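In: here is a sequence with its predicted model. Questions after.
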Amino acid sequence: MAKTHSYGFRELTNDIHLWLGLASGIILFLVCLSGTILTFEHEIKDATREEMTVTPMGEKLAVSQLVTSLEEGGEGTVTGITIPAASDAPYRFSVKKDPSERRGTTVLVDPYTATAREEGASSADDFLFVMFRLHRWLLLDSAIGRPIVGVATIIFMVLAVSGIVLWFPRKVRWKSVKQGFKIKTAAGWKRINHDLHNTLGFYASIFIVIMGLTGLCWSFEGYREGLSAVIGAKVFDRSGPEFEAGAGAQETTISLDEAIASAHATLPGAGDLSVNLPAEQNAFYTFRKYDASAWSPVTYDQLYLSEQGQVLATVRFADKGLGERIAGLIKPLHTGEIFGTFSKILYFLACLIATTLPITGTLIWWNKLQKKRRRVSA
């Protein structure tokens, strides 16, 4: 008498994994493919646009001189500046010809010669924007595409967790478990395809879960608010600290160069420094200083300085609570920028694997279906 297997937890997990994977396969393939490309979005843009070569020679010109040169040259009004730590990199000036412009343009300036030119568009801009819309909204209207991608993201996390469960053999023994860590390349294509799905999926699963948990912050406002409540800090909080920025009109204002010197003194160490200049709505300097020696290249300290040189507030990343740090790192945790190039490579490989999982999973199902049909017809 043939032995029958009871329908238990493993069988239920297998069915959930199978049918959710088949139902969402095309969407997950498109989202992961676009995410793989966007992992190195900035590097692709830099490689496909004309660079400005800076040759260090003598002393750099004062930033105020460069601002005057740009504004008198008809470039527009400077609203922000990024001063790189590297001596052979151009300064980046945010310039608006019209105050009503939202972002303005970026002008690259040689700090030794004051040579300036507008940062040209990358030849890959249009392609990358399509990939961005595909990744976020499936090229649909955002109100329609955003929740679809959000649901697909939840499904992918369920697939990752259920895949880990199925990765373990029924009887957990080291001889059986270790087979799941490698791909048997000497076997037939069906076995290789199974190993590609099983083994590579296991390696990528932790990254899939991280990308999913963070990615949902863009898909569902309720999730974002719930996560903010759990960690005790607002995700995507762009507000600054509260302080009194007003000062008497008779008080002497400091120069831009003095403000920058004060920022370097308050936030010491090597690293890129960016500043937003005082404006009508924010009558103070806002500085960001990236620490080149920090564990992550995306963390920064902030300084708010009045036009009279008074330190209004200093916000150091190291002094933030755990929840505030997590909230501030949601985007780099999702994109892979958290540890720079090293983590980007890991994320790229994980996304590439994730792109193949719907294909290899569908082939596994199809092969089993064909095998079952042959048994029935035999």
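Out: On my side now, so go ahead. Given the structure is predicted, the values throughout are model-derived calculations rather than measurements.
In: make it CA atoms for all contacts and neighbour counts henceforth
Out: OK.
In: can you name the residues in contact with stretch 189-198?
Out: 163, 167, 180, 182-185, 356-357, 360-361, 363-364, 367 (Cα atoms under 8 Å, 6 or more residues apart in numbering).
In: name all residues that make contact with the spatially most central residue of the chain.
Out: Nearest residue to the geometric centre of the chain (Cα atoms, centre = their mean): residue 335, 2.7 Å. By Cα under 8 Å, 6+ apart, the contact set of residue 335 is 39, 211, 344, 347.
In: neighbour-wise, which one of the residues you listed leads?
Out: The residue in the contacts of residue 335 with the most neighbours, by other Cα atoms under 10 Å, is residue 347 (25 neighbours).
In: that residue is in contact with residue 336, isn't it?
Out: Yes: taking contacts as Cα atoms under 8 Å, residue 347 lies within contact range of residue 336: 5.6 Å.
In: what do these two both touch?
Out: The contact sets of residue 347 and residue 336 overlap at residue 39 (Cα under 8 Å, 6+ apart).
In: the strands in the stretch 151-300 of the chain, which residues?
Out: Per DSSP state E, counting those that start in this stretch, the stretch 151-300 of the chain carries strands over the ranges 273-276, 284-290, 300-306.
In: the structure to be compared is supplied as follows:
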Amino acid sequence: MLRLNFKKILSFIHLWLGLLSGLVVFIVGFTGCIYTFSDELKALCYKQRLYIEVPGNTQKLPFSQLLNIAERALGKDRKISRAEISQKPGRSYMFRAMKLNRKAFGYWNSYVYYDKVYLNPYTGQVLYIENAKKEFFTLVLAMHMNLMLGDVTGHFIVKWSVVCFILLLFSGIVLWWPKKANLKSFKKGLLIKWNAKFKRLNYDLHNVTGFYVFFLLLIIGLTGLMWSFGLTTEKKSTLQSDTTRQAAKLPADLILQKAIQTAPGTAYFLYNFPTAKAGTINLTAYQSERHLYDRISYKFDRYSGELLMQGPSFKNLSLSGQLIAMNYDLHTGTALGLPGKIMAFLASLVAGSLPLTGLFIWLHKKKKKNKQNKALP
């Protein structure tokens, strides 16, 4: 009797957590499916702006010269904040100008501007100028992270909906667990009866698929919450550039040259320009195009080009540091390569479908209860 009452109470909690967070989980799940393979889809859809033909015996133009070309292409009212510098011969350079209003409500109000320009690093040719606010994968990511409601409102809703979803996963496993722990009972909960009527098929799709992806969704959910609660955010550095010093050589070229010499096996660099006058150039050297965790961070004096700080490589981090560094790769499945991405895709697909199948189960029970109440007199 106690077990029955416990499951009844848990079922009630499971229902209302699902009703509260269902729509958000549905949106976050299906947008997560799309974004899992965003890199592969971009390589197919945006081939002309991402890839170039390498001319024979030609060196890349100085980074400072490419920066000037990008600034002219985007216009004086756009301040470049980041450059993506691929070290592969057949890849373009990307320069990004982005200004945010994080307190604004709604996606379109959050961006003052968000533009990208792609350049051929050998010739300086402008390959494409993109209004990134309207780019498909940017919209998908915004829907996934904050429902396109802005950082304050949307982030709050998604964060606590994911908390509800984690609780739903645990309560769902308890409700799935059979009353009799024997092989026949477990087998019933592990197989989908595909030839059954809609009611039974829908019930199996909710229960059985939910069981199979439990651990995957738990990892995806918890790594998502790591971002939401700021547990992966690095502490702000107190290092500053010396505004009284000036370099003999253009700092942008000097900094990139030093970074390449320090990490010659880098796949691509993210070159972040400072907003404050005494801010440092923050440069991240990604050692792999597939894994974001394998990276080294640098801070340079923006005026002299002097290396102020070099972060540890992934293998030299503590266990907790490695887990934090791997957060994105665990969230998207890229930590395990293509098989991991496929698993993350399928798990996200199931996550998006669970609110639907759960809603149908609830509606059917409600309909059945209404019929019983009408039949009582």
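Out: Noted; the coordinates are in hand. Owing to the predicted nature of the structure, the values given are computational and were not obtained by experimental measurement.
In: about what we covered before: which of the contacts of stretch 189-198 of the first structure are buried?
Out: Among these, those scoring as buried are 163, 167, 180, 183-184, 356-357, 360-361, 363-364 (criterion: 16 or more other Cα atoms under 10 Å).
In: could you pull out the helices in the first structure for me?
Out: Secondary structure of the first structure, counting by DSSP state H: helices at 9-38, 41-47, 63-72, 125-137, 142-167, 174-177, 189-195, 201-219, 221-231, 256-266, 322-328, 330-335, 341-377.
In: how big's the offset between the fifth one and the second structure?
Out: Once the two are superposed, helix 142-167 of the first structure sits an average of 2.6 Å from its aligned residues in the second structure (mean Cα distance after the TM-score superposition for the first structure).
In: which position in the second structure aligns with residue 200 of the first structure?
Out: If you follow residue 200 of the first structure across to the second structure using TM-score structural alignment, you land on residue 209.
In: correct me, but its match touches residue 350?
Out: Yes: here residue 209 of the second structure reaches residue 350: they are 6.8 Å apart, a contact under Cα under 8 Å.
In: among the two, which residue is more densely surrounded?
Out: The residue with more neighbours, out of residue 209 of the second structure and residue 350, is residue 350; 24 against 20, by other Cα under 10 Å.
In: the more buried one -> the first structure?
Out: The pairwise alignment with the first structure assigns residue 350 of the second structure to residue 353, based on TM-score structural alignment.
In: contacts only, for its match.
Out: 200-201, 204.
In: distance to residue 157 of the first structure for these - can I get that in TSV?
Out: Formatted as TSV, the contacts of residue 353 of the first structure follow (distance: Cα to Cα, whole Å):
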residue	distance to residue 157 of the first structure
200	15
201	12
204	11
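In: which of these sits closest to residue 274 of the first structure?
Out: Residue 274 of the first structure lies nearest to residue 204 out of the contacts of residue 353 of the first structure, by Cα to Cα, at 35.6 Å.
In: now the closest one: closest residue in space that isn't a chain neighbour?
Out: Spatially, and ignoring its direct neighbours in sequence, residue 204 of the first structure is nearest to residue 350 (5.0 Å; Cα to Cα, 6 or more residues apart in numbering).
In: and that neighbour, how many residues sit next to it?
Out: Neighbourhood size, residue 350 of the first structure [other Cα under 10 Å]: 21.
In: residues in contact with it?
Out: By Cα under 8 Å, 6+ apart, the contact list for residue 350 of the first structure reads 203-204, 207-208.
In: and the aligned partner of residue 288 of the first structure in the second structure, what is it in contact with?
Out: Counting by TM-score structural alignment, residue 288 of the first structure lines up with residue 284 in the second structure. Counting by Cα under 8 Å, 6+ apart, residue 284 of the second structure touches 269-271, 295-298.
In: tell me which of those residues are still there in the first structure?
Out: Retained in the first structure (both residues aligned by TM-score structural alignment, their matches' Cα atoms under 8 Å) from those: 269-271, 295-298.
In: ok, of the residues you listed, which come out buried?
Out: 269-271, 295-298.
In: what is the nearest of these to residue 9 of the second structure?
Out: Closest to residue 9 of the second structure, out of all of those and judged by Cα to Cα, is residue 295, at 47.4 Å.
In: and that closest one, what's its match in the first structure?
Out: Aligning on TM-score structural alignment places residue 295 of the second structure opposite residue 300 in the first structure.
In: how close does the residue nearest to residue 325 of the second structure when sequence neighbours are not counted sit to residue 327 of the second structure?
Out: Distance criterion Cα to Cα, 6+ apart; nearest residue to residue 325 of the second structure, sequence neighbours excluded, is residue 293 at 4.9 Å. As judged by Cα to Cα, to the nearest Å, residue 293 of the second structure and residue 327 of the second structure stand 8 Å apart.
In: overlap of the contact sets of these two?
Out: With Cα under 8 Å, 6+ apart, residue 293 of the second structure and residue 327 have no common neighbours.
In: circling back to that earlier point, can you say which of the strands of the stretch 151-300 of the first structure is nearest to residue 135 of the first structure?
Out: The closest of the strands of the stretch 151-300 of the first structure to residue 135 of the first structure is strand 300-306. By Cα to Cα, the value is 27.6 Å.
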